[in-house]
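Trainee: What follows is a predicted protein model with its sequence.
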Amino acid sequence: MDWKEKAIKTLKDSLSPVPTELNELDWKSGLSCKTDRLAQHISAFANNKGGGVLVYGVNDDGSCFNLSREDIKTIVQKLGNIAKNNLEYSIPISHSVMKFNGYDLLFIYIPEQHDKPVVLRGHNIFDSYLRSAGQTVKMSRDQVKEMIATSKGVTFEERLALSDLTKGQILQYLDYKSFFELVGRDVPNTTDSIVNRLSEYNLCHGNNGIWGITNLGALLFARDLKDFPKLRGREVIVRKYSGKNNRSQEFEQHGTYGYAVGFEGLIDFIMQNTGKESIGVKREIIPTYPQIAIREFVANAIVHQDFGIKGLPVTIEIFSNRLAITNAGAPLNDINRLIDLPPQSRNEELAQTMFLLGICEKRGSGIDRAISAIEQMFLPAPKFTKGEQHTRVFLYPQKKFKDMIKDEKVSACYQHACLRYENGEYINNLSVRERFELTKNDSSIASRIIADTVEVGLIKPVDPETKSKKFMTYLPYYV
């Protein structure tokens, strides 16, 4: 797919069903007179994975309009001059005027650059920009350092968290017994054999008898994350509040162990503090949320966090009416497409290792499994939100149908359609009734939910020519 074809598809995705700007595309209603700001946009797209496109002829509300030939000429000339003269080095950009929904729009393509970060001319290396949550924002110093190292071929996971160690010290800092338990192997009898096996998984590196523990090794298997100053603030935090807001906190717990070592204990801790105690013949905790969903969403938050952003650790917040899971970094995929699109990770080696260790499920199936489990418990649909520097998912406890608002019903219907489509099925009146625990006599209510979801553009009829609403089937808008 060339850049033009991809740009048209991306623009279409950004305008429907809910108009929203994406990291790889920015709408423009006119040419800004602020040369520095235009240079920042070019810098951000040149630093963005896969580059990006400025689309002229799109208003802030997503409506389109025709551009005049004179406007097109002026925009192309000015942006070309900025790309050539206002950045640290000249950036080659391309343009094309293409029809979209009957309108002549100008597409300006800025390719990703190999030598990153791309800096504004006359500024220092820390005056670099990136795309986050559909916005052009200045990088933090840590994000700049991260991008420099990555552009040189050294990922965050490969860098050393501790260096100048002996093999014996490697075993003091890393919980190697947990590693061998997770990979299903017996612990070798010698230190050399243990460390060599850890090295095969890139958990440590050695050269001429001097060893170091990688960020990957420390993050996953640290006996105590405090032993690794470079990873300060990367522990998982769990907070519980006594009500619906954060004014009255019951406790705050900071994780001590590496993610792999402490993962099962973390999930059990969340389950215990969100469940309700049942006192009968035997005391037991009745789950408020499905364990599968909590496992997948917490694992996703760990894997997809942006290590270039400091002061925003993975955080689980427990309220009386919701559970919020937050990680640093805006989502790399459209939050409306998390079920069907293949996952993108900033930390591919971390994601792959957690999969090999059995902490994450098969790549790409986690969100599906989580939402399926939520449906089986008849809970409200989870809500995904994004900011410039964070991603957050909300889970909600059981709620009576009559207490659900319209948006909650629409979200649940849409996610239901996505799941069914991934299984090769469509939704209909019956399946929607089953999703909401409605009876056959409530078919008109199910029809109303479907109609509301169609109206906002999240689902569409499989066959619009079907006359009987009773036999009408629907699929997600993106199909």
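Mentor: Ah, there it is.
Trainee: drop to CA atoms for contacts and neighbour counts, all remaining ones
Mentor: OK.
Trainee: roughly how far is stretch 353-373 from the heart of the chain?
Mentor: Centroid separation for stretch 353-373 versus its chain: 14 Å, with Cα atoms, centre = their mean, to the nearest Å.
Trainee: Tell me how many other residues crowd the nearest residue to residue 209 once chain neighbours are set aside.
Mentor: Once flanking residues are discounted, residue 209 sits nearest to residue 166: 7.2 Å by Cα to Cα, 6 or more residues apart in numbering. Residues near residue 166, counting by other Cα atoms under 10 Å, number 14.
Trainee: Use this one as the comparison:
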Amino acid sequence: MQDKAKEKVVQNLDLLIDNLVSLPAETEYVEFKHNFSQAEEEAKDICALANSAAFHDAPAAYKIWGIEDSSHKIVGTNFNPKTKKKGNQELELWLRQHVSSNCYFEFHEIVRNGLPLVVLKIWPAFNQPVKYDNIVYIRTGSSTQKLETGSSRETELWKKIQKEVFEDQVALEDVAPTELADILDCNAYFDLLDAPRPQSPETVAHFFLEEGMAAAQDNGLISITNLGALLFARDLSKIPTVRRKKLRVLQYDGNGRIGALREREFSQGYALTLDSAIDYIDAIIPSRDVIQGATRVTRGAYPSIAIRELVANALTHQDFNMTGTGPIVELFDNRIEITNPGSPLVDVDRIVNDPPRSRNERTASLLRRLGFCEEAGSGWDKIIAACEHFHMPAPAIEIQQERSMRVTLRQTTPFKHLTPQERLDACYWHACICYAQGSHVTNQSLRERFDVKSSNAAQISRLIKEAIEAHLIKPVNPDTSPRYREYLPDWA
């Protein structure tokens, strides 16, 4: 299978080179070069080609070493991207550090007529213009130049880029309908929808085109979009635009990140891997025996439904435009941390009660239809309710430098061992969940939430007073007797 894939890449590169050398001249998104020049100049070209591809709505830009730029004659090159260095650093690593993180590119090597060529494929800029050392470059004809700030061309480039949605962008090109099932698990799509599997590859391709998981090309072949790759790829590692979006699960020995016990990457698309990832996490979290009635049962330290909702949220609502990072689940002896790239689109303090907003509408919509998540905003209700049922501290939500969102779950903790802040947080989220369900907080409901005996009601009364003073909750009717008083979130 690998040999067949390599052969197809070579064939596609042969066709690509034939098409490009037949152009009458270099374009804003195609450049030919005999040999490698200076790393700084090549980085500027990469930046300019990515921006020019976006500006001209091209599916990709290309730079090819080993072709004479004036005659387009194949002359070969002495450039080897695998061995080339900038100082003591590998060239590719240096390039990725100096061009902005929204730049995707990939080197390919090929031999034509016994002469070595290097093909650099560069995906169009998305989210914002690509920069080299914080400067934006673009192509004018066959020359690379700085993009003038405030120019009409800069305005037009931004308009082009902001129309682009990551899910709609091309992940792989030139795929025949008969090859689609080799890259995506098409049968899983129909099985998850409980729909019959079509027998014809063309019919299968039709459904993926209709879903936006593939796009038609002018040459009769199809492109797989990032949406299709993210959800149904058999191996995300083989698709450059999404290879860093794999879900990772790490388990540590102790409460720090020094000693890793095990690590696993889930390389398949999210629709293929979510269930197995949850099963894997459930299998390695601590468990204990509890008595339910007259029966002893084994229960995990964390509610499975909360883990499932949090992992599904991390996959669905991550910021795909942030490159070099993906969703990660980390398990420690005393907690689980679930992190995804990008900050949330809603105020964290109102995440239970505000209307839901999805950063990736196509992904969220399709995962909802496939039964993996909801767009009704009830996910956080389930997470909070599950934590309360397990008498755990409320989930802790952190926004890290506006680049990522981390949710931490801690194991069941008696009320007396909770920190003052953990008690206040749990009280606030209890008020939010009650409000979402059309009810109010009472001393009794908080005692049940914390598993506190009625004889210790005074502890809960003090917590309520502290929560009011902290402007987290307020009484529904201040004139009601304290014994029967009800409370709601302070913002309600």
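Mentor: Alright, I've got the coordinates. Computed from a prediction, not measured in an experiment: that's the story for all the values here.
Trainee: What does the superposition give as a TM-score?
Mentor: Between these two chains, after superposing, the TM-score reads 0.67 (TM-score structural alignment, normalised by the length of the first structure); 342 aligned residues with a Cα RMSD of 2.7 Å.
Trainee: ok, now which ones touch the residue nearest to residue 209 of the first structure?
Mentor: Residues near residue 166 of the first structure by Cα atoms under 8 Å, 6 or more residues apart in numbering: 209-211.
Trainee: What separation is there between it and residue 192 of the first structure?
Mentor: The spacing between residue 166 of the first structure and residue 192 of the first structure, counted by Cα to Cα, to the nearest Å, is 11 Å.
Trainee: now residue 38 of the first structure
Mentor: From residue 38 of the first structure to residue 192 of the first structure the distance is 56 Å (Cα to Cα).
Trainee: In three-state terms, label the aligned residue in the second structure for residue 184 of the first structure for me.
Mentor: Under the alignment by TM-score structural alignment, residue 184 of the first structure pairs with residue 194 in the second structure. On the three-state scheme (DSSP: H, G, I helix; E, B strand; the rest coil), residue 194 of the second structure is labelled coil.
Trainee: Could you tell me how many residues sit around residue 194 of the second structure?
Mentor: For residue 194 of the second structure, using other Cα under 10 Å, the count is 10.
Trainee: One more: residue 165 of the second structure?
Mentor: 17.
Trainee: Repeat that for the one 5 residues further on.
Mentor: Each residue near residue 170 of the second structure was counted by other Cα under 10 Å, and the total is 23.
Trainee: To which residue of the first structure is it aligned?
Mentor: In the first structure, residue 170 of the second structure lands on residue 160 (TM-score structural alignment).
Trainee: which residues touch that match?
Mentor: Contact analysis of residue 160 of the first structure by Cα under 8 Å, 6+ apart lists 212-215.
Trainee: Across to the second structure, which of these hold up?
Mentor: Here is what carries over to the second structure from those, by both residues aligned by TM-score structural alignment, their matches' Cα atoms under 8 Å: 212-215.
Trainee: In strands, which of these fall?
Mentor: Under the assignment DSSP state E, these contribute 212-214 to strands.
Trainee: okay if I get those residues as TSV plus neighbour count and distance to residue 237 of the first structure?
Mentor: Shown next, in TSV, are those (neighbours: other Cα atoms under 10 Å; distance: Cα to Cα, whole Å):
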residue	neighbour count	distance to residue 237 of the first structure
212	23	27
213	29	23
214	22	22
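Trainee: Can you give me the distance of residue 125 of the first structure to residue 15 of the first structure?
Mentor: Residue 125 of the first structure sits 34 Å away from residue 15 of the first structure, going by Cα to Cα.
Trainee: still on that earlier bit, pipe the kept ones among the contacts of residue 160 of the first structure into TSV and attach distance to residue 100 of the first structure per row.
Mentor: Formatted as TSV, these follow (distance: Cα to Cα, whole Å):
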residue	distance to residue 100 of the first structure
212	54
213	52
214	49
215	46
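Trainee: Taking these together, which two end up most distant?
Mentor: Maximum pairwise distance among these (Cα to Cα): 9.7 Å, between 212 and 215.
Trainee: intersection of neighbour lists for the two?
Mentor: Common neighbours of residue 212 of the first structure and residue 215 (Cα under 8 Å, 6+ apart) are 160-161.
Trainee: burial of the corresponding residue of the second structure for residue 249 of the first structure, as a residue count?
Mentor: Taking TM-score structural alignment, the alignment pairs residue 249 of the first structure with residue 260 from the second structure. By the measure other Cα under 10 Å, the count of residues near residue 260 of the second structure is 15.
Trainee: For the closest residue in space to residue 260 of the second structure that isn't next to it in sequence, the count of nearby residues, please.
Mentor: Distance criterion Cα to Cα, 6+ apart; nearest residue to residue 260 of the second structure, sequence neighbours excluded, is residue 252 at 4.2 Å. Residues contacting residue 252 of the second structure under the criterion other Cα under 10 Å number 17.
Trainee: So residue 252 of the second structure sits against residue 284, correct?
Mentor: No. Judged on Cα atoms under 8 Å, residue 252 of the second structure makes no contact with residue 284 at a distance of 11.0 Å.
Trainee: which residues of the stretch 201-350 of the second structure fall in helices?
Mentor: Taking DSSP state H, counting those that start in this stretch as the criterion, the stretch 201-350 of the second structure carries its helices at 201-210, 226-232, 270-284, 304-316.
Trainee: equivalent range in the first structure for the shortest one?
Mentor: Mapped onto the first structure with TM-score structural alignment as the criterion, helix 226-232 of the second structure occupies residues 215-221.
Trainee: ok, average deviation of that stretch from the second structure?
Mentor: Stretch 215-221 of the first structure: mean distance to aligned residues in the second structure after superposition is 0.3 Å, counting by mean Cα distance after the TM-score superposition for the first structure.
Trainee: Next, work out how far apart residue 167 of the first structure and residue 197 of the first structure are.
Mentor: 12 Å.
Trainee: let me redo that: residue 253 of the first structure
Mentor: Residue 253 of the first structure sits 32 Å away from residue 197 of the first structure, going by Cα to Cα.
Trainee: Also residue 262 of the first structure?
Mentor: Relative to residue 197 of the first structure, and taking Cα to Cα, residue 262 of the first structure is found at 21 Å.
Trainee: Also residue 13 of the first structure?
Mentor: Residue 13 of the first structure sits 45 Å away from residue 197 of the first structure, taking Cα to Cα as the criterion.
Trainee: One more: residue 291 of the first structure?
Mentor: Taken as Cα to Cα, the span from residue 291 of the first structure to residue 197 of the first structure is 32 Å.
Trainee: ok, residue 377 of the first structure touching residue 292?
Mentor: No. Between residue 377 of the first structure and residue 292 there is no contact under Cα under 8 Å: 11.5 Å.
Trainee: Could you measure from the residue nearest in space to the middle of the second structure over to residue 263 of the second structure?
Mentor: Centroid-nearest residue in the second structure, with Cα atoms, centre = their mean: residue 318, separated by 4.1 Å. Note on residue 318 of the second structure: its distance to residue 263 of the second structure, by Cα to Cα, is 21 Å.
Trainee: Lovely, talk soon.
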